[in-house]
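Trainee: sharing a model prediction with you, sequence too.
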Amino acid sequence: MSGWEAGLDDEEAGAVMRTVARQLKLWREAAGLTQPEFGAAIGYGEELVSSVERGRRIPRPEYLDAADEVCGAGGKIAALKQDVAEVRYPKKVRDLKKLEAEAVELGAYNNSVVHGLLQTMEYARAVFSARRPPFTPDELEQRLSARVARQEIVSDTAVRPVFSFVQCESTLRRPIGGRTVMRGQLERLLEIAKFPNVDLQVLPLGHEENSGLAGSFRLLRLKDGTTVGHVEVQHISRVIADPKEVQLLDMRYGTIRAQALSPRESMALIEKVLGET
């Protein structure tokens, strides 16, 4: 097994992992096993066992299941899967996922790629693979898992949160991942556009007015009534809470939605682009 690297500069994840590592070591010692013996019993190498017990590697669910069985923990070790489920993702992803979970309304404008909550696995893989310097295979899989986990809030049976997405037409025509990947992505957009709590609009390249030239952003209206913004560029991910800045983003998003096609017209344009792909 290739373990997940723990973010040592991530205080929240570090606290969780120290607790998990301590518990795993105590259970192993209580079972009377050395690290080499324990590794052999659960099917993993001694080096990985040592890394996990030092909090340097995040154990995968199958590691915890095997440890539970070997130590006779009766589900107590396996229960740790819930504790490590979130910290295996980068902190900025966890923070964004928490915000999305607290949102009753989410609006987003994207002019570079299809919004992360709308991406297919193949499209997301192509987006992450384009990064330079490239992610390691483990980092790539970690980010794909995180993206899939965030997408759970978008469902055809949910009524909350309410979603509003505006995609620049360029994101529909940019062949990320190639023809087959883009066909799957466009089909996915048409599917999500039919969800009862989703409004999906396209801002055509042929429109002279475009108030989104400054870049992609999102707005999240939370359960307590407050609204926050979020912008991400290059390696910077920033949550905007200042009321004046949020108000500017809110006004801009309203203008962008007015400049975009209606949801029905947008579906027709997506279908047109799909037919050309």
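Mentor: Here it is on my side, so go on. Numbering: from 1, shown residues only.
Trainee: only C-alpha atoms from now on, for both contacts and neighbour counts.
Mentor: Noted.
Trainee: let me know the outermost residue of this structure.
Mentor: residue 32 (40.1 Å; Cα atoms, centre = their mean).
Trainee: could you list every residue that touches it?
Mentor: Residue 32 sits next to no residue when contact means Cα atoms under 8 Å, 6 or more residues apart in numbering.
Trainee: that one in helix, strand or coil?
Mentor: With DSSP: H, G, I helix; E, B strand; the rest coil as the basis, residue 32 sits in coil.
Trainee: and residue 62, by the same measure?
Mentor: Per three-state DSSP, residue 62 ends up helix.
Trainee: please report the distance of the residue lying closest to residue 169 once chain neighbours are set aside from residue 257.
Mentor: Residue nearest to residue 169 in three dimensions, not counting chain neighbours: residue 204, with 5.0 Å by Cα to Cα, 6 or more residues apart in numbering. For residue 204, the distance to residue 257 (Cα to Cα, to the nearest Å) stands at 12 Å.
Trainee: now do residue 165
Mentor: Separation of residue 165 from residue 257 (Cα to Cα): 9 Å.
Trainee: got any residues that touch both of the two?
Mentor: With Cα under 8 Å, 6+ apart as the test, residue 165 and residue 257 both reach residue 201.
Trainee: can you pull out the strands in the stretch 101-250 of the chain?
Mentor: 103-110, 162-168, 198-203, 217-222, 227-233, 236-240 (DSSP state E, counting those that start in this stretch).
Trainee: count of neighbours near the closest residue to residue 31 other than its chain neighbours?
Mentor: Leaving aside its sequence neighbours, residue 31 sits nearest to residue 71 (Cα to Cα, 6+ apart; 5.7 Å). Other residues lying near residue 71 total 21 when counted by other Cα atoms under 10 Å.
Trainee: who's in contact with residue 71?
Mentor: Residue 71 makes contacts with 27, 28, 30, 31, as judged by Cα under 8 Å, 6+ apart.
Trainee: pasting the second one now:
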Amino acid sequence: MSGWETGLDDEEAGAVMRTVARQLKVWREAAGLTQAELAEAIGYGEDLVGAVERGRRIPRPEYLDAADRALGAGGKIAAMKRDVAEVRYPKKVRDLKRLEAEAVELGAYNNSVIQGLLQTEAYARAVLSARRPPFTTDQLEQQVAARVARQEIVNDRAGRAAFSFVQCESTLRRPIGGRMVMRGQLERLLEVAAFHNVDLQVLPLSREENSGLDGSFRLLRLRDGTAAGHVEVAHISRVITEPKEVQLLDIQYGIIRAQALSPRESLALIEKVRGET
């Protein structure tokens, strides 16, 4: 994959890419190279070089590095990697990532797949590959990279955010991607559950009561004292800011956590399922 398409309705990405494209063209013309000659020099197709200069394709970091060397830009082209880093991901992912970055507390319940912030790359690829209608190869790579990039906020370093996750037991037993992918995913859950700022719980299938049957959702408490919710169904992603709606999600999440196993009991169940996988 040598580049990603920019969304036609993504004004932010479009503005950044027009600036980057203009700079790349100026450097190429100053070096006296045609698009074909630059393409040969950096090892990419002429069509891609043209698409990047028209702002229709988002160059990967290695493309910018190669162009910087070929055009003798002394790091000035490579420095634009920071400018394109965020806009390479879909707008709804960027918006969600910004919201997550503002959270001091994040809670999530999932009953269909493992929460995106906890997914391994292999598991995420399997989940996204199951989408219908399917993503193109380029779109799939873009979506996987975006999901992995969001996970940087969940770590075991001293941080400002506290996380709680509740997974329905069905998500542990659904062999998405096959046995090896699922085993790796379960091991990732055990790893994250050991972080000092993470509580991971499992809602067993044996429970007679499950207040999360209507679907997955998330709650975020932000630095400014406000709260927001997030729900995603099929192709619809919605951020909820209406206080009454957020309050309902908060109440629902509290009930779900009470219905779930304790973190210690949940770890034992995850380890048991991993042993069976």
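Mentor: Noted; the coordinates are in hand. Keep in mind that this is a model prediction, so the values were computed, not measured.
Trainee: overlap between the contacts of residue 71 of structure 1 and structure 2?
Mentor: Compared against structure 2 with both residues aligned by TM-score structural alignment, their matches' Cα atoms under 8 Å, the contacts of residue 71 of structure 1 retain 27, 28, 31.
Trainee: ok so, going back, mean neighbour count and distance to residue 54 of structure 1 added to the strands of the stretch 101-250 of structure 1, as JSON lines?
Mentor: Formatted as JSON lines, those follow (neighbours: other Cα atoms under 10 Å; distance: least, Cα to Cα, whole Å):
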{"stretch": "strand 103-110", "mean neighbour count": "21", "distance to residue 54 of structure 1": "36"}
{"stretch": "strand 162-168", "mean neighbour count": "22", "distance to residue 54 of structure 1": "42"}
{"stretch": "strand 198-203", "mean neighbour count": "25", "distance to residue 54 of structure 1": "45"}
{"stretch": "strand 217-222", "mean neighbour count": "22", "distance to residue 54 of structure 1": "38"}
{"stretch": "strand 227-233", "mean neighbour count": "18", "distance to residue 54 of structure 1": "33"}
{"stretch": "strand 236-240", "mean neighbour count": "14", "distance to residue 54 of structure 1": "29"}
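Trainee: any chance of those strands in CSV, plus distance to residue 129 of structure 1?
Mentor: As requested, the strands of the stretch 101-250 of structure 1 are arranged in CSV below (distance: least, Cα to Cα, whole Å):
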stretch, distance to residue 129 of structure 1
strand 103-110, 19
strand 162-168, 22
strand 198-203, 26
strand 217-222, 22
strand 227-233, 17
strand 236-240, 18
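Trainee: for those, which one sits closest to residue 146 of structure 1?
Mentor: Between residue 146 of structure 1 and the strands of the stretch 101-250 of structure 1, the shortest gap by Cα to Cα is with strand 236-240, which sits at 15.4 Å.
Trainee: what residues does that closest one touch?
Mentor: The contact list for strand 236-240 of structure 1 (Cα under 8 Å, 6+ apart) reads 92, 228, 229, 230, 231, 232, 246.
Trainee: and if we set it to 10 Å?
Mentor: Residues outside strand 236-240 of structure 1 that contact it (Cα atoms under 10 Å, 6 or more residues apart in numbering): 92-93, 95-96, 99, 218-219, 227-232, 246, 249.
Trainee: just to revisit the earlier point, list only buried entries from the contacts of residue 71 of structure 1.
Mentor: Buried subset of the contacts of residue 71 of structure 1 (neighbour count, 16 or more other Cα atoms under 10 Å): 27, 28.
Trainee: nearest residue to residue 187 of structure 2 other than its sequence neighbours?
Mentor: residue 274 is the one closest to residue 187 of structure 2 (Cα to Cα, 6+ apart), at 7.5 Å.
Trainee: show me the contacts for the residue nearest to residue 104 of structure 2 when sequence neighbours are not counted.
Mentor: In this structure, residue 104 of structure 2 finds its nearest non-sequential neighbour in residue 161, 4.2 Å apart by Cα to Cα, 6+ apart. Residue 161 of structure 2 makes contact with 100-106, 153-155, 197-198, 221-223, according to Cα under 10 Å, 6+ apart.
Trainee: return the member of those nearest to residue 61 of structure 2.
Mentor: residue 153 (21.8 Å).
Trainee: what's the nearest residue to the closest one if we skip its chain neighbours?
Mentor: residue 101 is the one closest to residue 153 of structure 2 (Cα to Cα, 6+ apart), at 7.1 Å.
Trainee: just residue 122 of structure 2 next, same as before
Mentor: Counting by Cα to Cα, 6+ apart, residue 181 is the residue found nearest to residue 122 of structure 2 once chain neighbours are left out, at 6.2 Å.
Trainee: residues contacting the one you found?
Mentor: Each residue near residue 181 of structure 2 by Cα under 10 Å, 6+ apart is listed here: 120, 121, 122, 123, 124, 126, 175, 187, 277.
Trainee: quick check, the second one in contact with residue 147.
Mentor: Yes. Counting by Cα atoms under 10 Å, residue 121 of structure 2 sits close enough to residue 147 to count as a contact (8.3 Å).
Trainee: in a strand, residue 73 of structure 1, correct?
Mentor: No. Checked against three-state DSSP, residue 73 of structure 1 lies outside a strand; its state is coil.
Trainee: and the closest residue to it other than its chain neighbours, what element?
Mentor: Nearest residue to residue 73 of structure 1, sequence neighbours excluded (Cα to Cα, 6+ apart): residue 27, at 7.7 Å. In this assignment (DSSP states H and E), residue 27 of structure 1 forms part of helix 11-30.
Trainee: the inter-axis angle of whichever helix or strand comes after that helix versus helix 11-30?
Mentor: Later in the chain than helix 11-30 of structure 1, the nearest helix or strand by DSSP H and E is helix 35-42. On the basis of axes from the mean of the first three to the mean of the last three Cα atoms, to 10 degrees, helix 35-42 of structure 1 is oriented at 90 degrees to helix 11-30.
Trainee: quick one: helix 35-42 of structure 1 to structure 2 mean distance?
Mentor: Mean deviation of helix 35-42 of structure 1 relative to structure 2 after superposition (mean Cα distance after the TM-score superposition for structure 1): 1.8 Å.
Trainee: beyond that helix, next helix or strand please.
Mentor: Past helix 35-42 of structure 1, the next helix or strand by DSSP H and E is helix 46-53.
Trainee: can you name the residues in contact with whatever helix or strand comes next after that following helix?
Mentor: Counting by DSSP H and E, the next helix or strand C-terminal to helix 46-53 of structure 1 is strand 57-58. With Cα under 10 Å, 6+ apart as the test, strand 57-58 of structure 1 has contacts from 2-8, 13, 17, 20-21, 48-52, 84-85, 87-88.
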